[in-house]
Structure formats: C-alpha cells, structure tokens
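>>> Provided below are the primary sequence and the corresponding predicted coordinates.
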Amino acid sequence: MPIVNRFHDLTEEITAWRRDLHENPELLYDTVRTSAVVADKLREFGLDEVATGLGKTGVVGIIKGKGGGAGPVIALRADMDALPILERTNKPYASKTPGVMHACGHDGHTAMLLGAAKYLAETRNFGGTVAVIFQPAEEGGAGAKAMIDDGLLTRFGIERVFGMHNMPGMPVGTFAIRPGPLMASADRLRITIDGLSGHAAKPHLSRDPIVAGAAIITAAQSIVARNADPLEAAVLSITMFHAGTTDNVIPSSAELRGTVRTLLPEMRDLIEARLEAMVAQVGAAYGVEARLDYSRDYPVTANDAAEASFAADIAAKVVGETNVDRNVVPTMGGEDFSFMLNERPGAFIFAGVGEDVANLHNDAYDFNDELIPVGCSYWTTLVETALPRTA
C-alpha cells in the first residue's frame, strides 16, 4: 500500500540505513557498531538528549514536543540484535559476518524508528515528550529487562510503551493486534539424568539414562495432554537429547533440553510444577537421579486493552480500518517487550511485511523495505495522536 507523505521522500534514505545494518549484524549485547550508528544519527537529527549504555549497549533518544516537552512521556521501542544464522539470501547487502544475520527484521525495526525520530525531531508537531528506545539482546538475552534494570522507565519518566514487529505472511499495509495475551511466555528447561554406565550386552548391571530420558520425554507430553486445560494454549517441546559416545557402552549420564510456552501465568505455574514432580518420579522409577533446571525467561506479552484499541485506531488511520485485524490469534513465540508491558501500559502490534517473505529466523529471510513508509507513518501518527499539541 503506497504511503504518500514525508516518508515517501525519506524511504530511499531509510532503506540505505536498513541495508547497512543488515550488512553488519551483531548478536545479543554486542551491538556496539549498531548502537554507535543509532546514537550518531540521533545526534545528527538534533534530538534533545541521546543516552547510551543502558542495558549495556542500549540507546535512548529524547524528543521534546512544542512547549518544551511539558506533559506526558511515551516510548517507542525497536530491537537491534541479529541471530546466529548463516545467511543465504544472496542479496548484494547480505551479511558480511559469517554465521550472523538479521533473520528477524530487527534491522528494519531500527531503521523505521530512526526514520520516525528524524521526522519527529524536524516537525515537533506534538506536545509532551517521546523516548525512542533502541534495545539490544531481544533474541534470548532479555535486553528489555536489562534496560529497565538500568533505570530506563524511571530515568525518563516513561508512562506508556509501544512496540512493533514485522510479520511475514501478512501483506504490506496491514496490521494485527489483540487486547490481552498476544505472545507466549518463553521458558527453558534442562533435565540432567545420572545413571550407571556399563556394557551394552549387560544392561542389567547398569542404570540406563537413555531409557529413563525417553520415558521422561513421553511422560512430559502428557502434562499438556492431560493436565492443561485443553481450551488454554501451552506447548512443551524437548528439542535436545544428548547421551553416549559409542555403540556398545551404556552411558553414565544424559541431558535433555527444551522450551515451555504458555499464554497464562497460571498455566506456566502448572507446567513447571508438574514437570518438576514428573522428572523426579520417573527418574526414581528407572533407578536414576533426574534433576530439572527450569528457567523463566520472557513473560507473556499481554497488551493493555485500552492501549491495544488505541494502537489499532492508529493503524487504521494509516492503512484503513479494513486492513487492521483487531483480534488476531495469539502466537506461541516469545518477545521480551513483555518486560516493558509488565511495568507500563502499552501495546505491541504486528505489521505485515509481505506474503512471499520467508519466515522469521529463516536463512532466506530479508526485511521487505516496502514496509518502511508504513511503519514510520504508524510511529509518527501514534505520537501526534497520543500527544496532541496544546499550543
């Protein structure tokens, strides 16, 4: 969907920023170059304040509206980090760092928020204050929490928070959101099994951790199948099983790893408690010692109902009501913007990046630059609506 406004003229410049970031991806908190590029551009745009080093490598820019910024403070957030994936797009601006690529579109998120910051700093057609947040380590590093722990929300007096993520499979010019849970909590589990090694021909003289591990995997699936309310979403996936070194030795130990994802805190509690009991009891039944280490990583990403409605209204202003899904089906993927939504009212929205774009976290994925004027327009329309000028 064409957007004919200031961003129509800026799209080529913002695209160049995006492709430079794509060429130079960085992981987790190691977004040193990316953070420097962002901070330099924000200073070039004439922001009122540019703060660096929050959450190790996070950057925050402050833009005051008419009246010196008096009034409410809202925040817009983009993530900056890439993924440990070998890129196979064969694009001229493909990653120059082997084994690292922007496979989730964070380069596009960063570029769009930079474009919005440039426009807002030029026009100041709003009251109050906007904080533009550029966050590291979304991909498993909880960078949002690290920035909060460094005083992000209190230092800048942030009252409301908004996030956006591109979504393959949705046409450019469409948005999707819902009140309440939009994305799942994301937890990690590690099960360690200690048995007794021995000869494969004499299993009765051993305590086999592989057989015990297989039993634990099978039993664990019954938690979702038989303990969880079938009307509530939950996923328990064992994704790693490491044991043994050769074909004629029963090993002494095994290790399982996986994830648990839920949309309700009480479901999260249930699965952790049942898994803890099941691991110990199945291990005892097989004569091995089995231990569970359960790590709660990202909470449920839950939109405030009023803010979700507001964000949908903004999207409708940009692309039209028929192009906004206000009650999209939740996804079981995780997102650390959840930490910000736990602290302040706000909303997270999906923006269509194209029906033919490869899936997120795929080595053939590339952000569709046609989304740039749409995403930038969403940000600036949100600011100018949330913070209307009073003079």
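Thanks, I have the structure now.

>>> hey, let's count contacts and neighbours off CA atoms from now on
Will do.

>>> just give the number of residues close to the residue lying closest to Leu205 once chain neighbours are set aside.
Counting by CA to CA, 6 or more residues apart in numbering, the nearest residue to Leu205 once its immediate chain neighbours are dropped is Gly198, at 6.7 Å. Neighbour count for Gly198, taken as other CA atoms under 10 Å: 18.

>>> Gly198 and Thr246 touch, don't they?
No. Between Gly198 and Thr246 there is no contact under CA atoms under 8 Å: 11.8 Å.

>>> ranges for the helices of the stretch 251-391 of the chain?
Along the stretch 251-391 of the chain, counting by DSSP state H, counting those that start in this stretch, helices occupy 265-285, 305-319, 337-343, 371-386.

>>> including distance to Ala220 and mean neighbour count, could the ones you listed go into a markdown table?
Putting these into a markdown table (distance: least, CA to CA, whole Å; neighbours: other CA atoms under 10 Å) gives the following:
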| stretch | distance to Ala220 | mean neighbour count |
| --- | --- | --- |
| helix 265-285 | 7 | 17 |
| helix 305-319 | 34 | 21 |
| helix 337-343 | 27 | 22 |
| helix 371-386 | 42 | 24 |
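
>>> could you dump those helices to TSV with distance to Ala39?
TSV is the format used below for those (distance: least, CA to CA, whole Å):
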stretch	distance to Ala39
helix 265-285	37
helix 305-319	27
helix 337-343	21
helix 371-386	18
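
>>> Asn90 and Gly105: what is the separation?
Distance from Asn90 to Gly105, counting by CA to CA, to the nearest Å: 16 Å.

>>> neighbour count: those two, which is higher?
Set Asn90 next to Gly105 and count neighbours by other CA under 10 Å: Gly105 wins out with 26 against 9.

>>> let's bring in a second one:
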Amino acid sequence: MLNESDLISIRREFHQIPELALHEFETHRLLEKKIKKMPQQFLTIREIGELPTALLVKIGGSHPKRNIGYRADIDALPVSEQTDTDFRSKHEGVMHACGHDLHMTVALGLLDYFANHQPIDNLIFFFQPAEESDNGGKFAYELGIFNGEWNVDEFYGLHDNPDLPSGAIGCRNGTLFAGTTEVNITLTGKSGHAAYPQNSNDMVVAAAYLITQLQTIVSRNVDPIEGGVLTLGKITAGTIRNVIAGTARIEGTIRGLTQKMILHIQKRVREVCIGISLSFDCDVNVELNQGGYLPVENDPTLTTNFISYMQNANNVQFIKTEPAMTGEDFGYLLSKIPGTMFWLGVDSLAPLHSDLFDPNESAIWTGIQAITGFLNERMTQNV
C-alpha cells in the first residue's frame, strides 16, 4: 500500500508535468501507471475514446447497494511558476497553480486503500480533464459515460483551500462555489478622423457609457442579501490617438451563488446592451458563455450526512465555510447527480492560481484518512 512518503512523491511527479485542458496526455499516462501498480482484483479501468485524457476506474464492492462516485480534476493553468522548489514545473508557462496535482494524489490514495480493502459499495473514480476551461465535467456527462454499469448514484469531490489549516475539512450545505459566465461584448460603429467626429460613430465613448451602466446592475438590480458579481476585466479599442475607434470589445465575468441570480444578471446585461445600441446607433453583439460552470450546490441530505460525520470524527478538524465566488465545473455534475463538494485545507501563504502557490503536503495523508473514514461509514448506511 502507498504510505505518506509515497504519496508526497507522487504529488511532486504530477507537479512537474502540468498540462492544459484537454492536453493532459502525460498526466493520463502517469495516472494509469500508478493505478496499474495497485492490486487489480476489484478494479476495472476504462478509457474514454471521445475524451482521451479522462480516466474512469471502478472498484467492485462486496455487497453493493449503490455506485459512489469520486471526482478528481487533472488539468493545470497557463501560469509561469515562481516557486524555488526542486520539483517545480518542467513545462514552461504551465503550472498546477490550483492544486489539481494534490487532488489527483488524494484520489490515488483513496483508490489504493480500497484496492487493498474491498469496499462494500461500488466506487467509481473519475479523473476529469479540463476543469479550468472547456467544461470537462459537462463534456463527460453529455458523452453518457455515467450510464449503465458506470452510473453514479452520488458524487463527491474536493478542492484544496489555502486559507484553511492543513488537513482541515471545510464544507457547507447549499452553494459552496459560485456559478460563472464569460461575458464578451463587441460594439461596432464607424471609424474616422479625430478632427471630424460628426462623420464617425465613436465606440470608445459608447463603451464607456456601457461599462458605467453595466456596473449598476449589481448595485441596483441585485438583492444585496443574495449578492452577485459582474467584473469587466478587459477592454480593447482604437489603434492611434487621432483616429476615432469604430469598434470596441469588452470582456468580463458574471458570478452568482444561484443559477437564478446568474440568469437575472445575464438578462440585465442583454437589456443594457440593447439600450446602448439604440442610444449610440451602433451594433452591440453580446456573447454570454456559461458552459458547465454552474453553481456548486451541495445536495442537502448527502451533505448533512457528510458534515455530521466530519464533525464527529476524532481525527478530523471540521470547519463550516462560507460560499466562495470562485467557479468550479463540478457544479454541472452536481446539477445532474446528487453529491457534495468540500474543501481540504492546505495552509498556503500564496492564494489559488498564484505563481507562488505551494500547498502544505501534510494535507494529503490527513485528507485521505478523513475521506476514507467517511466513505466506509457511508457504505454501512442503507439510504
């Protein structure tokens, strides 16, 4: 069986080979290599032809009442690592800055335990590509990979949290992560000479008015008790100081803790853009792309059960957490299959997505012990 030292070494192997969404081929090979070293008596490994970097592993239970799913995301971010560790990324400009290397390692630790100790229920491990972009969870579900004997009755998954103590488990009922929507707006008018504005249709001015009006959506159309976010992070327009810009592009993001709120903000964005189009006699094209990044809404029954176990387990530090405005495509899977997402504390000084993100590796073993205990307890329950 894998021990704590083995698992830390495995995490460092993954950390050195980060890969972007849908290109996790080296990661896939390493995962498969590690899994094939485990006892194979109860294991079935499944490749997905249409999603070649994904991997499914089923552990057959001794007296299965249900199929319990566990998901671990495997992709990395386009971030140039600035840590000084001797196992830093070998792939220039790519880094496991969100801790998916640790997510995979915890999943392998769980898989190894149950490969050596046959579970009561069937366990299905889903090593998922493309969480950071390209909607890997949604893509997988729509391919039908969880149908038939690979059906998942309930799904669990974690995300590391740099703000919690190493090894602590954090969770809450309701929404854990916000849903997100990409906002892309293109304004088209007419370019011209700066000295003759009457002959042009200035999209810098139109974009400025649009940005100002969009910023009133959250402050004046959203219940402050519920909350929401509309951030416009990028604007491009113009080529030179003495030419009136005929086009402008604005890019941003919507965040909301419920799908209802996200749809409300989306609706207001479209309405405001229609108003600007009329006011400035220009074309305003709005693209709102949510894909699989729905709010991560934990199932109330399963999550109450999960929290109850973690609160009462002797070896677990449980912390009730508040919702986060970060996004996670596990929300799509939880919209189709009941389940629970939770935090694993990793006590890092640098935040998620930082080029200095450096999780405390002691969280790996502690997290595996807590999750193993929960899964064993869950499998003794009849409902």
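Good, I have the coordinates. Just so we're clear, the structure is a prediction, and the values are computed from it rather than from any experiment.

>>> which residue of the second structure is paired with the residue nearest to Leu205 of the first structure in the alignment?
Under the alignment by TM-score structural alignment, Gly198 of the first structure pairs with Gly192 in the second structure.

>>> its match and Val243 touch, don't they?
Yes. With contact defined as CA under 8 Å, Gly192 of the second structure counts as touching Val243 (5.8 Å).

>>> doesn't Gly141 of the first structure belong to a strand?
No. Counting by DSSP: H, G, I helix; E, B strand; the rest coil, Gly141 of the first structure falls outside a strand, being coil.

>>> which one in the second structure is aligned with it?
Using TM-score structural alignment, Gly141 of the first structure pairs with Asp134 in the second structure.

>>> ditto for Gly287 of the first structure
The equivalent of Gly287 of the first structure in the second structure is Asp281 (alignment by TM-score structural alignment).

>>> how about the nearest residue to its match, chain neighbours excluded?
Gly189 (7.7 Å).

>>> the one you found and Val222 of the second structure, how far apart?
31 Å.

>>> who has more neighbours out of these two?
Higher neighbour count among Gly189 of the second structure and Val222: Gly189, with 21 against 16, using other CA under 10 Å.

>>> distance of the more buried one relative to Ser277 of the second structure?
Distance of Gly189 of the second structure to Ser277 of the second structure, given as CA to CA: 10 Å.

>>> swap in Ala178 of the second structure?
30 Å.

>>> give me the neighbour count for the match of Gly287 of the first structure.
Neighbour number of Asp281 of the second structure under other CA under 10 Å is 13.

>>> kindly report the same for Arg66 of the second structure.
Neighbours around Arg66 of the second structure, by other CA under 10 Å: 18.

>>> can you tell me how far the alignment partner in the first structure of it is from Ala117 of the first structure?
Using TM-score structural alignment, the equivalent of Arg66 of the second structure in the first structure is Pro72. For Pro72 of the first structure, the distance to Ala117 of the first structure (CA to CA) stands at 17 Å.

>>> count the neighbours of the closest residue to Met1 of the second structure other than its chain neighbours for me.
Spatial nearest neighbour of Met1 of the second structure, excluding adjacent residues (CA to CA, 6+ apart): Asp112 at 6.6 Å. Number of residues near Asp112 of the second structure (other CA under 10 Å) recorded here: 19.

>>> so where does Asp112 of the second structure fall, helix or strand?
helix 100-116 (DSSP states H and E).

>>> I would like the range of the first structure that aligns with that helix, please.
Mapped onto the first structure using TM-score structural alignment, helix 100-116 of the second structure spans residues 106-122.

>>> so what touches the matching stretch?
By CA atoms under 8 Å, 6 or more residues apart in numbering, the residues outside stretch 106-122 of the first structure that reach it are 6-7, 10, 14-15, 17-19, 21-22, 38, 41-42, 45-47, 63, 76-82, 132, 134, 164-166, 367, 369, 372-373, 375-377, 379-380.

>>> what's the answer for stretch 278-290 of the first structure, then?
Residues from elsewhere that reach stretch 278-290 of the first structure (CA under 8 Å, 6+ apart): 191-196, 207-209, 212, 215-216, 219-220, 291-292.

>>> could you rerun that using 10 Å?
191-196, 206-209, 211-213, 215-217, 219-220, 223, 252-255, 272, 275-277, 291-292 (CA atoms under 10 Å, 6 or more residues apart in numbering).

>>> which neighbours do Gly192 and Val243 of the second structure share?
With CA under 10 Å, 6+ apart, Gly192 of the second structure and Val243 have common neighbours Ser200, Asp202.

>>> circling back: go ahead and confirm the residue nearest to Leu205 of the first structure touches Ser252.
Yes. Using CA atoms under 10 Å, Gly198 of the first structure is in contact with Ser252, at 7.8 Å.

>>> any common contacting residues for these two?
In contact with both Gly198 of the first structure and Ser252: Ser206, Arg207, Asp208, using CA under 10 Å, 6+ apart.

>>> re the thing from before, ok, now how distant is the residue nearest to Met1 of the second structure from Asn315 of the second structure?
20 Å.

>>> which residue lines up with Val38 of the first structure in the second structure?
Under TM-score structural alignment, Val38 of the first structure pairs with Leu31 in the second structure.

>>> ok and the helix or strand that contains that match relative to helix 100-116, angle-wise?
Assessed by DSSP H and E, Leu31 of the second structure sits inside helix 25-36. On the basis of axes from the mean of the first three to the mean of the last three CA atoms, to 10 degrees, helix 25-36 of the second structure is oriented at 20 degrees to helix 100-116.
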